[in-house]
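Participant: okay, sequence plus prediction incoming.
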Amino acid sequence: MTAGPAPRIVRLLPSRFNREGRASRTGENTAAALLLAFTLLAILWANSPWDGSYWALLDTHIGLTLGADHFELTVKHLVNDGLMTFFFFLVGLEVTREFTIGELTERSRAAVPVVAALAGLVLPALIFVLVNSSGDNAHAWGVVISTDTAFLVGALAIIKPKFPGRLRLFLLTLAVVDDVGALIVIAVFYSDRIQVLPLMLAVALIAAIAMVRFLPAARGPAYAVLGFALWVALAVAGIHPTLAGVAVALLIPVFTPERQRVEQAIGVIRAFRQSPNSRYARTAARRLRESISINERLQTDFGPYVSYFVLPLFALVNAGVHLDAASLAEAFGSSLTWGIIAGLVLGKFVGITGATWFMRRTGFGRLAPGLTVKRLAGGAALSGIGFTISLFIVDIAIDDPARQDQARIGVLAASLVAFTLGWAIFRVTDWLSPPDPVGLKMIRPIDPERDHIRGNPDASLTLVEYGDFECPFCSRATGAIDEVIAHFGNRLCYVWRHFPLEREHPRAYDAARASEAAALQGRFWAMGRELFGHQDDLEWSDMYRYAVAAGCDIEQFDQDVRVQPSKVLHRVTDDAQDAEEMDLNATPTFFINGKRHKGPWDSASLIRALEAAASSRA
């Protein structure tokens, strides 16, 4: 049996999740904890006997003098207009990745979170405008449109709903669209009067940034220099300069790692191992970098700095608000505060839940296996936690300091209410529909529309195998399966699901993708036989030979695995996420009539276990 813990399948998850499984989630939880800690620090500092030092810090000027020219910003504007550019840069990288190779590449899969996100943008704004239909407050409707992803992830970690994996994936996909909408709103509605000449310069700089990908070297410095120039041009043009980060990110290329480039890097590493020298070392490092897109490298490089430095610092300079009796009474007597609370809490919950129900009910979109509207309701409530972009828009949409404090109190109150509501919904739904113990029962029933089935789909006996094509025991088990199927005939429904253990079997994931491409042509089982028969030769060049031997149209096969990979990617990760949720850690793992099989998996043992299951049903 293949021992050891199963690796997390992270290759295809949205970038917010794509950080090495449990280590990633620990990092995200730490980031959320830091954000909360600095929020509390700002509130305590602003309401302490030393509050004067807090406001003095925010108004401190930091400048740069070059000859007769002088440029300066306050600490608050340096953070909000300068450092937050890196936050929006990271958001832009994630958006680009999701629409290029991530969850948003498959229309039916993306349709539900996209529409839900749009409803979660529009309905909160409408509710806010209904409460603040006239006066200066109406301009602040953008405060209620955005969900704070860091706090959303942290809230899920604190609440710990049952089987949160796919829920988390759905919410983060939704958050990507939410971020896109927020960025558009900032660009269109919260920029100053546009200056034409600087804007034309900005357009020229954007064109230059788009050409950087064709440089043979020094692309990183080129992006940095042109990006800074774009930031200055947008600031002078009257457009919020943080959008320079988004513009640069959207023009940076992203692609899935290509095995050919990885193999080239391995070849250089092998040469370095045999003859260590600086030339081989530099070449190996360069080849390894080039095997991963600049987009993903930058996310890895910038992500920790944004999570652990930029966002906590942003919270420190923006969350400070007076919370004495007078300010609280003034805030909760203001339509601005109540409009923000109603927009974030009610608008997000009703908009996201209602849109999800509508899309599923009408068939315009589909949820990932195992997700239900009831499970998403708690996540929709948590989406009312607005912080980073909400406070960001407070600062640029409202000029009056008193009303800014009312808005900040509204954002903080709404976030607290949204967390409480989400916690209550998850607790109630988990109590009303308690999930099965982890790993003892399948969390997703057999679906003839998507599962790979041998035998009678309506049979009274079911046998589900989670395995991978590089596992020799799965190969032998598959041989045993033939005997089991022959024994039971139409009384048995056998199902194969993917569980590629990439740590132990580095080519299993690619083999699973190849089998799904063959499945699109009705050749899954034939391709499976080829893969099991050549477990020592599972490079991509070999996959094409096996596809031909399995009877596939090779041009269509190439199209599905290389040009439009989303058709096959999600089938593999759906199964792998099931295995992770059930805490499976070895292949093969069998489920008989939905219950996990314990013990040997030779044909005789499986037949005895199935006969026992049949007797218990009689």
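Facilitator: Thanks, I have it. Predicted, not measured: the structure shown is a model, and the values here were computed from it. Numbers count the residues shown, from 1 in each chain.
Participant: use CA for all of it now, contacts and neighbours both
Facilitator: Fine.
Participant: look up how far Ala37 lies from Tyr54.
Facilitator: Distance of Tyr54 to Ala37, computed by C-alpha to C-alpha, to the nearest Å: 16 Å.
Participant: and here's the other structure:
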Amino acid sequence: MAARKIVRKIIIDPLKVFIHDSRSIGIILLLATLLSLILSNIPGFSNGYIRFFQLSIDGTQEHAFVWGPFHLPNSILVVINDLLMAAFFFLAGMEIKRELVTGELASMKQSILPVAAAIGGMIVPALIYTQFNRGSEFTSGWAIPMATDIAFTLGIASLLGNRVPVALKVFITALAIIDDLGAIVVIALFYGSQLKLFYLLLSGLIMLILLSLQKNKVKIGWYTWILGLLLWYTIFNSGIHATVAGVLFAFTIPVNKLPELEIKFHVPVYFMIMPVFALANTAIVFPESGIGALNNSFSAGIIAGLFIGKPLGICLACFWMIKKKWAQLPNHTNWHQMIGAGILAGIGFTMSIFISMLAFSEITTQDIAKLAVLVSSVFSMLIGYAWMAIKK
């Protein structure tokens, strides 16, 4: 009995505190990224580490392998990015639905400023990237600098304590959630493959069944999760990126069940799936030229889009809405803090890396894009933190 108390006091209780600390998600992701970068650049080990995630079931480079009548993920990387990340999008979808129905996005008055800020924060980075890469082979990466990493951004904001007012944290959260929704729409529309009508029709049928269950207030049971898995499978084979299934499934969950499921999915998604995603997708071999590999319009477009375009788009949109008296600054917030929030929103990380993987098939191009995302995200973290730390 005494041993149990000691274990609880030394291990279990501190672990619980760490897990429920908003800063811990960013710390875990950062550590996983650093570990992956180190392992990827150890001579004699890096090749095996990188190849591990690319191991395929049938020995080919195809996205899916055929098992009887089924087409399933063909590599560890595809399992992580298409199946496990669907759980991340499911959690994000539940957060979006909750905010739209009962949260900060439930009314026009509450939502208009973060909605405008998110739109500005997506359009301006995409335009900046496009200007850097107009007419080049890299034009398909225009969506890479559009995304904000909600975990890292809120983690840095939490480190600042009361220098970030509660109302501003709510604004950042709402902005990041809308940003996620925008990224999901972009992925669905622009980064899928050739559409397959049969699987699209099956996906629609499953959605109708799930929505009917929700409308008739049928209790969530094992059959709900089976239908969710079937929805993922049909979308995986439809030509739309499979992670979209997570969001669609989330929107069929009854509102009163959202808080309970968000709590259940929080730990496995943020402390298991996201670190694995970071390990698999930041397995980057540093080029011999070092930072010189980023001396091109492709990298410059990503870095400028995230580090400059994000705060510029967010602040311009907010300034316009407030000038027109269609919205007002969050309570106890000034323009200095709003600019800081815009800089922090330039932390792209998870979603930007994810879009990089979808936008380009060449490993070298993906690696350069990921490095550019990492560099710009670090800039945004450091400069955003320093800016917000200056009290005005």
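Facilitator: Happy to help now that I have it. Since this is a predicted model, take the numbers as computed values, not measurements.
Participant: residue in the first structure matching Asp21 of the second structure?
Facilitator: The equivalent of Asp21 of the second structure in the first structure is Gly27 (alignment by TM-score structural alignment).
Participant: distance of its match relative to Ala150 of the first structure?
Facilitator: Distance of Gly27 of the first structure to Ala150 of the first structure, given as C-alpha to C-alpha: 11 Å.
Participant: ok, those two, which is more surrounded?
Facilitator: For Gly27 of the first structure versus Ala150, the count of surrounding residues by other C-alpha atoms under 10 Å is larger for Ala150: 23 against 16.
Participant: before we move on, back to that, following element in sequence after the helix or strand hosting the match of Asp21 of the second structure, please.
Facilitator: Secondary structure assignment for Gly27 of the first structure, by DSSP states H and E: helix 21-46. Downstream of helix 21-46 of the first structure, the first helix or strand assigned by DSSP H and E is helix 51-58.
Participant: now do the strands in the stretch 201-350 of the second structure.
Facilitator: Applying DSSP state E, counting those that start in this stretch to the stretch 201-350 of the second structure gives no strands.
Participant: do the stretch 1-150 of the second structure as well
Facilitator: Using DSSP E, counting those that start in this stretch, strands in the stretch 1-150 of the second structure cover 64-67, 70-73.
Participant: compared with the first structure, how much does the last one deviate?
Facilitator: Right, the one you point to is strand 70-73 of the second structure. In the superposition with the first structure, the average deviation recorded for strand 70-73 of the second structure is 5.6 Å (mean C-alpha distance after the TM-score superposition for the first structure).
Participant: who's in contact with that strand?
Facilitator: His63, Ala64, Phe65, Val66, Val79, Asp82, Asn237 (C-alpha atoms under 8 Å, 6 or more residues apart in numbering).
Participant: wouldn't Asn281 of the second structure be in contact with Ile353 here?
Facilitator: Yes: in this structure, Asn281 of the second structure is within contact of Ile353 by C-alpha atoms under 8 Å, at 7.4 Å.
Participant: mean deviation of the helix or strand harbouring Gly181 of the first structure from the second structure?
Facilitator: Assigned by DSSP H and E, Gly181 of the first structure belongs to helix 165-189. By mean C-alpha distance after the TM-score superposition for the first structure, the fitted helix 165-189 of the first structure averages 0.8 Å away from its aligned residues in the second structure.
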